[in-house]
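>>> What follows is a predicted structure for the sequence shown.
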Amino acid sequence: MGKPLRVGIVGCGAIIAQYLTNFRKLRDIELVAVADLDPARAQAVADDYEGVRATSVDELLAADDVELVLNLTIPAAHAAVALKAIAAGKSVYGEKPLAATTAEARQVLDAAHEAGVVVGCAPDTVLGTGIQTARKAIDDGLIGAPISASATMVTPGHERWHPNPDFYYQPGGGPLLDMGPYYVTALVTLLGPVVSVMGAASHTRNVRTIGSGPRQGETVPVDIDSHVTGVLVHTSGALSTLFMSFDAVKSKSPNIEIHGSTGSLVVPDPNHFDGEVQLFSLGADGWETLPVSAGYVDSGRGFGIADLASTAQGEEPRAGGALAYHALEVMESVLESAHSGRAVPIQSTVERPKSVELTVLADDINMLEAQEAAS
């Protein structure tokens, strides 16, 4: 009805800074309250953001002026916080993954359906100009019929930079569940839903040493697979290969490549919202960089919530719970296959999210200039 969506945030850890930067310029979002198990962290956010109050979690969930709860807690707490918010009549948008397991995620979606509220979930990076320009290239037939894709994420481990990396190495963490949502969500956005998977995984170290912050030098136990590979079979017949590692050092390969019958695409890092899309057409002499042609211009974390706010009632948001559930089932099934040695069918499916036309959402003159330059 023309009013901004009033948002309360639960969890004031490192990721909140990116959301706050974008909330300040998204006219469809009004941040009203923040909460954290550490009250000082919530108060620090409130002190720096005009019009925002720090509360307890229970007070935020009960607040009449909070319409949507942005859940920025650790993965193990995603479902519990989401269910409490839904029980209080709030819509929910969560950081990825939707929950630690598909069983928990199903509880969240069923509760939301029963309550008549909306569930959204990161990553919303797929709404930016990088993935959306690649999506448009595929939809426009620039590579012909899609045949295959590869997705590569390599890092020696988040403990090298994160001061409290414990949750990355606990159930619900690991390279696949931590970083895989960006890649799987991008692959589904580009190529459609997945019908079956096969996987393999390894565990190379039992402990990790924290490399920065007040706990530098402490070790944390590793209770997850730290290197995972998988093959995804899409409904279309296209095959995607995943390579997700917290063990290897570096990769020179593109983050995502898509191959079709008449061309190949280099797709930018799905952990970012922009980046160059490159095309090599059959018979060409080299790669060409495609002009930006789709997606939210100069976007960032939180744009999925603005997209949700503009979604018609009864319609699934682009960064919605159904897509997040499907991506989680794909990842969970890759790990199941890795341990069983058998292919695993995917029970859920999802509509390929609607594409995003080249759009400016935020009040920023630089964004307007960028859109004009791209058109």
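Looks like it came in fine. Residues are numbered from 1 along each chain as shown.
>>> can we go C-alpha only for contacts and neighbour counts from here?
Fine.
>>> quick one, what contacts residue 320?
Neighbouring residues of residue 320 by CA atoms under 8 Å, 6 or more residues apart in numbering: 119-121, 308.
>>> Please identify which of those residues is nearest to residue 341.
residue 121 (30.4 Å; CA to CA).
>>> Just confirm the closest one contacts residue 98, I think it does.
Yes: counting by CA atoms under 8 Å, residue 121 touches residue 98, with 6.3 Å between them.
>>> hmm, back to that, mind checking which of the contacts of residue 320 are buried?
If you count burial by 16 or more other CA atoms under 10 Å, the buried members of the contacts of residue 320 come out as 119-121, 308.
>>> on that earlier part again, for residue 121 and residue 98, list the residues in contact with both.
Common contacts of residue 121 and residue 98 (CA under 8 Å, 6+ apart): 321, 324.
>>> just checking, residue 329 touches residue 345?
No: in this structure residue 329 lies outside contact range of residue 345 using CA under 8 Å: 9.9 Å.
>>> neighbour-wise, which of the two wins?
residue 329 (22 against 17; other CA atoms under 10 Å).
>>> doesn't residue 272 fall inside a strand?
No: according to DSSP: H, G, I helix; E, B strand; the rest coil, residue 272 belongs to no strand; its state is coil.
>>> what's around it, how many residues?
Residues near residue 272, counting by other CA under 10 Å, number 19.
>>> let's bring in a second model and compare:
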Amino acid sequence: MNLAIVGCGFVADYYLSTLSSHPELRVLGVTDRISERANLLSGIYGVTAYPALDDVLADKRVELVLNLTNPRSHYEVSRAALLAGKHVYSEKPLAMNMDQACELVQLAESARLHIASAPCSLLGETAQTVWKALRENAIGPVRVVYAEMDDGMVHRMKYHKWKSISGMEWPYKDEFEVGCTLEHAGYYLTWLAAWFGPADSVTSFASIQVPDKLPEETLDVASPDFTVACIAFRSGVVARLTCSILAPHDHSLRIVGDEGVLYTSDSWDYRSPVYSRRMVSIRRKSFLNPIRHSYRLPRTPYGRPRTKGAQKMDFARGPAELAAAVREQRSCRLSPRFSLHINELTLAIHYAREQGSTYRMTTTFDPIEPMPWSR
């Protein structure tokens, strides 16, 4: 499938550096509002630099648009691409409000186009291995899940020096304004929704603990830097998700069942080991076995992600899954309705301060199939 990238900022390298693992995806070109950035990536990766978005949309060879723009531009760019008859894979979130997100999904469905939203880590080896263990009833009926998405005190780190492999600076002002929940909650929300089905409600708490993250600059928008969400899934499972850019780095996951605990340490590593510890009974006492069981991660057709830095993820698996769905004439695992449900959950958590703590979900999605190589 022929694709073009719109948005050549920090995250673009994560996609361009992993697309080589997916030869079925052909990058025709890139574009950005700042032409120098598009020209730089064009030279590094040997692709065309389109002068503007309109030139991308006018190119009939382009079948898929990767929307890697600023989150506040996602709706505008995705809408234009859909109206031009292109499939869309968007960085998270799908849109900054639900009216816009619903419009995008309705546009895609009415035009029989695909629209999907990052993250795609659900398609990684770790998520698929945990899912297989759950299907095999490794820890019995699941009761509760603890998911952590803490990244440390980012405002005290040397974020001014963070650059991608092509030299693009980390957009710290935008990241602080958009907020860690909109940026990061999806990494676990996608896993949980795929495994346990649609959420029925979410009860959240959101707070801005450090309002002056940029002493020398003024943030145009104040977003929560700490959120806690308790999600009730229709299947009966309850999950607690914490997001912050304050607490020490912790991306761990624990799934508690009647017969034990299933866990992994890092949702940003596609090959993070998966373990379980089962309940044992000796005489009158029951406790978790101190000896853990390790699950073998499956081999995939893609090889190891070729990214550098903290994120050991193959960002191109999302676009590859969308392209496969088009080719095979089936639903995408990151379907429009699934992406919309994740968007609604994320917004409900992010805006807990404004709209109240308990939110009843209005969207749903059809069950998702695991990857063939994980079965």
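Good, I have the coordinates. Computed from a predicted structure; not experimentally measured.
>>> quick revisit: restricted to strands, list the contacts of residue 320 of the first structure.
119-121 (DSSP state E).
>>> got the contact list for residue 49 of the second structure?
So residue 49 of the second structure contacts 29-31, 38-39, 42 (CA under 8 Å, 6+ apart).
>>> now the residues you listed: which count as buried?
Here, 16+ other CA under 10 Å leaves 29-31, 38-39, 42 buried among the contacts of residue 49 of the second structure.
>>> Need those in CSV (columns: secondary structure and distance to residue 129 of the second structure).
Below are those laid out as CSV (DSSP: H, G, I helix; E, B strand; the rest coil; distance: CA to CA, whole Å):
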residue, secondary structure, distance to residue 129 of the second structure
29, strand, 35
30, strand, 35
31, strand, 37
38, helix, 38
39, helix, 40
42, helix, 37
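>>> host element of the residue nearest the centre of the first structure?
Among the residues of the first structure, residue 123 comes closest to the average C-alpha position under CA atoms, centre = their mean, at 1.7 Å. Under the criterion DSSP states H and E, no helix or strand holds residue 123 of the first structure.
>>> how about it, what's its partner in the second structure?
Using TM-score structural alignment, the partner of residue 123 of the first structure in the second structure is residue 119.
>>> Can you name the residues that contact that match?
91-92, 186-187, 190, 315, 318.
>>> Closest one to residue 99 of the second structure out of the contacts of residue 49 of the second structure, please.
Distances from residue 99 of the second structure to those, taken by CA to CA, are shortest for residue 31, at 27.0 Å.
>>> Contacts only, for that closest one.
Contacts for residue 31 of the second structure (CA under 8 Å, 6+ apart) come out as 4-8, 38, 49-53, 56.
>>> Tell me which two in the contacts of residue 49 of the second structure are the farthest apart.
The most widely separated members of the contacts of residue 49 of the second structure, counting by CA to CA, are 29 and 39 (10.1 Å).
>>> Nearest residue to the equivalent of residue 315 of the second structure over in the first structure in space, ignoring adjacent ones along the chain?
Aligned by TM-score structural alignment, residue 315 of the second structure pairs with residue 301 of the first structure. Computed as CA to CA, 6 or more residues apart in numbering, the closest residue to residue 301 of the first structure that is not its neighbour in sequence is residue 19, at 5.4 Å.
>>> Need the counterpart of that neighbour in the second structure.
Taking TM-score structural alignment, residue 19 of the first structure has residue 15 as its aligned residue in the second structure.
>>> what's downstream of the top helix by length along the second structure, the next helix or strand?
If you go by DSSP state H, the second structure has its longest helix at helix 336-350. The helix or strand immediately downstream of helix 336-350 of the second structure is helix 352-355, counting by DSSP H and E.
>>> and that following helix, how far from the chain's centre?
23 Å (CA atoms, centre = their mean, to the nearest Å).
>>> about what we covered before: any chance of TSV for the buried ones among the contacts of residue 320 of the first structure, columns distance to residue 112 of the first structure?
Converted to TSV, these look like this (distance: CA to CA, whole Å):
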residue	distance to residue 112 of the first structure
119	7
120	11
121	13
308	15
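>>> Show me which pair in the residues you listed is furthest apart.
Across these, the longest distance by CA to CA is 9.9 Å; it joins 121 and 308.
>>> any shared contact partners between those two?
Joint contacts of residue 121 of the first structure and residue 308 (CA under 8 Å, 6+ apart) are 319-320.
>>> just the buried ones among the contacts of residue 320 of the first structure now: which is nearest residue 237 of the first structure?
The closest of those to residue 237 of the first structure turns out to be residue 121 (CA to CA; 26.6 Å).
>>> What's the local residue count around residue 153 of the first structure?
24.
>>> Show me what it aligns to in the second structure.
Residue 153 of the first structure maps onto residue 149 in the second structure, by TM-score structural alignment.
>>> Residue 38 of the second structure matches what in the first structure?
The alignment partner of residue 38 of the second structure in the first structure, by TM-score structural alignment, is residue 42.
>>> what's that match in contact with, if anything?
Residues near residue 42 of the first structure by CA under 8 Å, 6+ apart: 11-12, 34-36, 54-55.
>>> Looking at those residues, which is nearest residue 176 of the first structure?
The closest of the contacts of residue 42 of the first structure, once distances to residue 176 of the first structure are taken by CA to CA, is residue 11, at 22.5 Å.
>>> thinking that closest one is in contact with residue 75, fair?
No: the criterion here is CA under 8 Å, and residue 11 of the first structure misses it with residue 75 at 11.3 Å.
>>> Good, we can wrap up now.
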